[in-house]
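Novice: Sequence plus the predicted model coming up.
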Amino acid sequence: MNQIFLITDIPGFTPQVSRLLSMMNYARFTTLEEVKDLTVQELDFLMDSNSNSIGALLMHFAAVEYAYQVGTFEKRELNEEEIAIWGVALSLGEEGREKIKGNELSYYTEQLEAVRHRTYELFRTVNDEWLYTEEEFWAQQQANYYFMWFHVFEDEINHRGQIRMIRKRMDK
């Protein structure tokens, strides 16, 4: 991430894939900057009984990215084993508040890094043309893989706003 402020070619990837990954990397960089040095207590903080914790949101980012890997590269839904691992983080809610807690920041960053590493490996297998592959998406709408992967980091950016709001509400 030494060229984090450049949307540019990345060796080993086609031009549009490189630009997509550049944007994903910047979104992740800003997320990690926002959460660096948070304690377990801060990662588990809930503003109210309906909110998500920062830790749960970090797991959500990893889960969404993993789900899009499976959907776009493997053309399938998550299986039972994968749902056992990622399902709570995908849906969050009450179960997320109960189960995603008590972890150090390193736990979440390792999950994020492992999933991103797999994303890189998968993107090495495709070219720019693949990004324009269209499939049925939300509510039977057509979308291409470019949009779907844009949504992966757009979702992270959206929830990072929640992280910033949660941090402002924490008792310091």
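Specialist: Received, thanks. In this text, all values refer to a predicted model and were calculated from it rather than measured experimentally. Residues are numbered from 1 along each chain as shown.

Novice: alpha carbons only for contacts and neighbour counts from here, please
Specialist: Noted.

Novice: so which strand or helix has the residue most central in space within the chain?
Specialist: Centroid-nearest residue in the chain: F61, 2.7 Å away (criterion: CA atoms, centre = their mean). Assigned by DSSP states H and E, F61 belongs to helix 54-73.

Novice: here comes the other one, which I'd like you to weigh against the first:
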Amino acid sequence: MKLLFKCFLICLVLPVISTNAQEINSTKGYDTHIGVMVYMLEDLKSEIVSSTRGLNQFETDFQFDKQANSIGAIILHLAAVEVAYQKTSFGEYMNNEYEKEEQELLEMSIDLDTTKELLKEKPIKYYLSIYKKVRKNTLRELKNRNDNWWTKNSHWAWFHVMEHQANHYGQIKLIKARFPK
């Protein structure tokens, strides 16, 4: 009976689940290719935010060894790298979207190795609010662009932003798995 049930799952249910899981749409309000990237970036952001929901201060700052990063530092680093690509894609005026303190923090957070010890004692909501503000600015700017601009100028950059965030999402999951029990 167990074998029959496993066969049922593998043959009938799994293909339906995996087909749906691989569906990527274009977000409405954007040109088609930009909308696809927005869909993927937002899906990944949702996973990152969800994975950090409810972290306490110890968990936000936890490093499982001296070379490891904290989740708080990683979130700010993700925002910092996205801002760097905003400037590359949209122009230096993107600095004007951030308060002076945010600009300094984001510039410092590009290099995780030098900032991981400094980025502590802030609640996870602090880091997430900056991350979400950065993404809001990205989405606003992408909405003002078209697919012609995208394919000639920036699709490679935003693919890298997504790839970078996916790598650090894996790191966040690893850190959480190493929390002391």
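Specialist: Arrived safely, thanks for sending. Everything quoted here is computed from the prediction, not taken from an experiment.

Novice: before we move on, back to that, so what corresponds to the residue nearest to the centre of the first structure in the second structure?
Specialist: Under the alignment defined by TM-score structural alignment, F61 of the first structure corresponds to L78 in the second structure.

Novice: my read: that match touches Y131, true?
Specialist: Yes. In this structure, L78 of the second structure is within contact of Y131 by CA atoms under 8 Å, at 7.2 Å.

Novice: Once you drop chain neighbours, what's closest to T133 of the first structure?
Specialist: N144 (5.1 Å; CA to CA, 6 or more residues apart in numbering).

Novice: quick one: that neighbour from D37 of the first structure, how far?
Specialist: To D37 of the first structure, N144 of the first structure is 37 Å away according to CA to CA, to the nearest Å.

Novice: Identify the single longest helix in the first structure, thanks.
Specialist: helix 145-169 (DSSP state H).

Novice: got a list of contacts for that one?
Specialist: 20, 23-24, 27-28, 31, 34, 45-47, 53-54, 57, 61, 64-65, 68, 72, 130-135 (CA atoms under 8 Å, 6 or more residues apart in numbering).

Novice: That helix to helix 54-73, inter-axis angle?
Specialist: On the basis of axes from the mean of the first three to the mean of the last three CA atoms, to 10 degrees, helix 145-169 of the first structure is oriented at 180 degrees to helix 54-73.

Novice: Okay, buried residues for helix 145-169 of the first structure please.
Specialist: By 16 or more other CA atoms under 10 Å, the buried positions in helix 145-169 of the first structure come out as 145-146, 148-149, 151-157, 159-160, 162-163, 166-167.

Novice: What is the burial count for the equivalent of P123 of the second structure over in the first structure?
Specialist: When the first structure is aligned by TM-score structural alignment, P123 of the second structure is paired with E104. E104 of the first structure: 17 surrounding residues under other CA atoms under 10 Å.

Novice: ok, the residue nearest to E104 of the first structure when sequence neighbours are not counted - contacts?
Specialist: Of all residues not flanking E104 of the first structure in the chain, V40 sits nearest, at 5.3 Å (CA to CA, 6+ apart). By CA under 8 Å, 6+ apart, the contact list for V40 of the first structure reads K101, G102, N103, E104, L105.

Novice: Could you find the counterpart of M108 of the second structure in the first structure?
Specialist: Aligned partner of M108 of the second structure by TM-score structural alignment: V88.

Novice: Tally up the residues packed near that match, please.
Specialist: As a measure of burial, V88 of the first structure has 21 neighbours, counting by other CA under 10 Å.

Novice: what's the distance between it and I7 of the first structure?
Specialist: From V88 of the first structure over to I7 of the first structure (counting by CA to CA), the distance is 33 Å.

Novice: Alignment lookup: N146 of the second structure to the first structure.
Specialist: Using TM-score structural alignment, N146 of the second structure pairs with N127 in the first structure.

Novice: ok, its match - contacts?
Specialist: F13, T14, V17.

Novice: Of those residues - the most surrounded one?
Specialist: Top of those by neighbour count (other CA under 10 Å): V17, with 24 neighbours.

Novice: ok, the closest residue to the residue nearest to the centre of the first structure other than its chain neighbours to I54 of the first structure distance?
Specialist: Distances taken as CA to CA, 6+ apart put E156 closest to F61 of the first structure, at 5.9 Å, once the chain neighbours are dropped. Separation of E156 of the first structure from I54 of the first structure (CA to CA): 12 Å.

Novice: same check, this time on I10 of the first structure
Specialist: On the measure of CA to CA, I10 of the first structure and I54 of the first structure end up 30 Å apart.
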